[in-house]
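A.B. asks: Everything below, folded, please.
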Amino acid sequence: MSLTNKMRKRAHGLRAVAVISAAASLAITGCAKVDTTAPSAARSHVSAQARFGTVDCREAKCIALTFDAGPSENSARLLDILKEKHVPATFFLLGKRHIEKYPELVRRMAAEGHEVASHTWDHKILTRIGPEQIRDELERPNEAIERLIGHRPTLMRPPQGRTDATVQKICKELGMSEVLWSVTAKDYTTTDSALITRRVLAQASRDGIILLHDIYRGTVPAVPGIIDALKERGYVFVTVPQLLAPGKPEPGKVYRP
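C.D. replies: Predicted coordinates for the structure are as follows:
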């Protein structure tokens, strides 16, 4: 690789860190004034006889593994790990430079039973832009994903977890629900996979939603240890829709444990 290409790649990596890092550090504060629905609440209004596939999170100790801002050059290895461990995940994908660059990985995610969702087109902070820009940030990845896997995503994660009434209204019009998180490894701050693992395990709880980024070098190597340790604790890994089941994500609602 030439020096110029290396510099360009480095610049792109730094830009990615700047764009994504605030998302993992936000935790709860970005949506303090927005009503959210817990997974247990989503399940509570459904008949006791209802079931979703082979996992009933009203009885099982469920947790959802989610990855933001991919696909990336690390995603193929991540998918290999998830397949080997028999673990489904939810991928909140970026459009520009990601879905466009790795369409085969988007198809593979869907084919292998993972939930393919949206993280907007270009990671714009939705609460800082107008309604038409919000709509564009949401519709463009929806259209790109539909072309690749045959259907549009019904879930999205707002950049930095920031949402408001306008974002919710547009999501409802587009048939989408928003999904936040309860566990963040802050994997943008370190390449130490052992540290990432410890951070996740320290925060994990039933009905949790784990936020990771497969764009960072230290994250994917941490995944096997995270999975094995949580399985030993009795957790069952599910996608976000499975976590809410037998309830279903409602467009316009914001879900957070």
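
A.B. asks: From here on, just use CA atoms for contacts and neighbour counts.
C.D. replies: Noted.

A.B. asks: Show me which strand runs longest in the chain.
C.D. replies: strand 62-70 (DSSP state E).

A.B. asks: Tell me the buried residues in it?
C.D. replies: For strand 62-70, a neighbour-count test (16 or more other CA atoms under 10 Å) marks 62-70 as buried.

A.B. asks: cool, stretch 50-61 as well?
C.D. replies: 55-58, 61.

A.B. asks: Next: stretch 234-246.
C.D. replies: 235-246.

A.B. asks: First residue to last residue on that stretch, what's the distance there?
C.D. replies: 21 Å (CA to CA, to the nearest Å).

A.B. asks: Test my guess that Ile145 contacts Glu139.
C.D. replies: No: judged on CA atoms under 8 Å, Ile145 makes no contact with Glu139 at a distance of 9.9 Å.

A.B. asks: So the two - more neighbours on which side?
C.D. replies: Neighbours were tallied for Ile145 and for Glu139 using other CA atoms under 10 Å; the higher tally belongs to Ile145 (24 against 18).

A.B. asks: hang on, the earlier thing: is it possible to get JSON lines of the buried residues of stretch 234-246 that adds secondary structure and distance to Lys6?
C.D. replies: Shown next, in JSON lines, are these (DSSP: H, G, I helix; E, B strand; the rest coil; distance: CA to CA, whole Å):
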{"residue": "Tyr235", "secondary structure": "coil", "distance to Lys6": "41"}
{"residue": "Val236", "secondary structure": "strand", "distance to Lys6": "41"}
{"residue": "Phe237", "secondary structure": "strand", "distance to Lys6": "38"}
{"residue": "Val238", "secondary structure": "strand", "distance to Lys6": "38"}
{"residue": "Thr239", "secondary structure": "coil", "distance to Lys6": "36"}
{"residue": "Val240", "secondary structure": "helix", "distance to Lys6": "37"}
{"residue": "Pro241", "secondary structure": "helix", "distance to Lys6": "40"}
{"residue": "Gln242", "secondary structure": "helix", "distance to Lys6": "41"}
{"residue": "Leu243", "secondary structure": "helix", "distance to Lys6": "41"}
{"residue": "Leu244", "secondary structure": "helix", "distance to Lys6": "44"}
{"residue": "Ala245", "secondary structure": "coil", "distance to Lys6": "46"}
{"residue": "Pro246", "secondary structure": "coil", "distance to Lys6": "48"}
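
A.B. asks: now the other sequence, so there's something to compare against:
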Amino acid sequence: MSSPFIGRARSTATALAITLALAALGGCASYDVTSPKDARDNAKSGDAKNGEASGTVDCRKAKCVALTFDGGPSEPTPHLLDVLKQKHVHATFFLQGRGHVAKYPGTVRRMAAEGHEVADHTWTHKVLTDLDPAEIRQELSSVQDSIAKITGHRPDLMRPPEGRTDEKVSKVCRELGLAQILWSVTAKDYQTNDTALITKRVLDQTRPDGIILLHDRYPGTIPAVPGIINTLRSRGYTLVTVSQLLAPAAPEPGMVYRP
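C.D. replies: Alright, predicted model coming up:
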């Protein structure tokens, strides 16, 4: 079995080498994964984007959790943006291309204008580990290109559908300048429209330095967001974007960030 990136210099010094057995192929592969806390703790001077990522929040001192939404934008997303604006919260949106970014460019433009972080969730939501490198590149670069045309900024964060990644996906992400963001909290809101249950699942799972995964297109989710924000704040949490959670470290292309 190959040694997982021994001797390779990494900007995140404590990145863990994860070795995955690929039984179907009879071989092995590896990719780098680190936690937001480890990334922060081992950030080098000058890693942050001139303070852009950290803003006024220092998650080395504050009790932070990142709020993220997958699979939009969709018809209900403007209402979610209204809620976040009212609550003075910025979130990270991992956007899907076909039927979403391509259909609602005005919503994407509004996200960026209101200070939210706009990121990549592939063009058609295919499981990337099932694709060849050229197909992975197309799934990711198409969304990057579309978002850049709308907002003027090319995303540097992505979330792999179903959280499934491997060495092949990581290599393409490095080439495209994309860091991979997983999560620690899921309400499984794709399975239920019960707002109370969604709220309970999020609150039960949230811990400091976590990343919350929700989907803005499901009916039970947006009504849960105000209560989630209020309760987390009452527990001492500051809700942030993914880049704010990582700062002063800058997201490293190809790296998998997992709380």
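
A.B. asks: re earlier: which one of the buried residues of stretch 234-246 of structure 1 is nearest to Met156 of structure 1?
C.D. replies: Nearest to Met156 of structure 1, judged by CA to CA, of the buried residues of stretch 234-246 of structure 1 is Val240 at 10.9 Å.

A.B. asks: That closest one and Arg198 of structure 1, how far apart?
C.D. replies: 22 Å.

A.B. asks: same check, this time on Arg147 of structure 1
C.D. replies: In this view, Arg147 of structure 1 and Arg198 of structure 1 are 38 Å apart by CA to CA.

A.B. asks: Mind jotting down where the strands sit in the stretch 51-200 of structure 2?
C.D. replies: 64-72, 92-95, 117-120, 157-158, 179-181, 185-186 (DSSP state E, counting those that start in this stretch).

A.B. asks: Ok, which of these comes nearest Leu214 of structure 2?
C.D. replies: The minimum distance between Leu214 of structure 2 and the strands of the stretch 51-200 of structure 2 falls on strand 64-72, with 4.8 Å, by CA to CA.

A.B. asks: so that closest one aligns onto which residues of structure 1?
C.D. replies: Matched against structure 1 by TM-score structural alignment, strand 64-72 of structure 2 falls on residues 62-70.

A.B. asks: Distance check, the residue mapped onto Pro241 of structure 1 from structure 2 against Thr92 of structure 2.
C.D. replies: In structure 2, the residue matched to Pro241 of structure 1 (TM-score structural alignment) is Ser243. Remark: distance between Ser243 of structure 2 and Thr92 of structure 2 (CA to CA) = 9 Å.

A.B. asks: just Gly106 of structure 2 next, same as before
C.D. replies: Taken as CA to CA, the span from Gly106 of structure 2 to Thr92 of structure 2 is 17 Å.

A.B. asks: what about these two, which has more around it?
C.D. replies: Comparing Gly106 of structure 2 with Thr92 by other CA under 10 Å, the one with more neighbours is Thr92, at 24 against 14.

A.B. asks: Map that one across to structure 1 for me.
C.D. replies: Under the alignment (TM-score structural alignment), Thr92 of structure 2 maps onto Thr90.

A.B. asks: That match and Gly113 touch, don't they?
C.D. replies: No: using CA under 8 Å, Thr90 of structure 1 is not in contact with Gly113, being 9.5 Å away.

A.B. asks: Mind jotting down where the helices sit in structure 2?
C.D. replies: 36-41, 77-87, 105-113, 133-151, 167-176, 195-205, 225-234, 242-246 (DSSP state H).

A.B. asks: any idea which of these is most buried?
C.D. replies: Here the criterion is mean neighbour count by mean count of other CA atoms under 10 Å, and of those the winner is helix 242-246, at a mean of 28.

A.B. asks: So what's the gap between that one and the chain middle?
C.D. replies: Helix 242-246 of structure 2 sits 9 Å away from the centroid of its parent chain (CA atoms, centre = their mean, to the nearest Å).

A.B. asks: Show me what Arg217 of structure 2 lines up with in structure 1.
C.D. replies: So Arg217 of structure 2 corresponds to Ile215, using TM-score structural alignment.

A.B. asks: Excluding sequence neighbours, find me the nearest residue to that match.
C.D. replies: Counting by CA to CA, 6 or more residues apart in numbering, Ser72 is the residue found nearest to Ile215 of structure 1 once chain neighbours are left out, at 5.6 Å.

A.B. asks: Mean deviation, the match of strand 64-72 of structure 2 versus structure 2?
C.D. replies: Superposed on structure 2, stretch 62-70 of structure 1 shows a mean distance to its aligned partners of 0.3 Å (mean CA distance after the TM-score superposition for structure 1).
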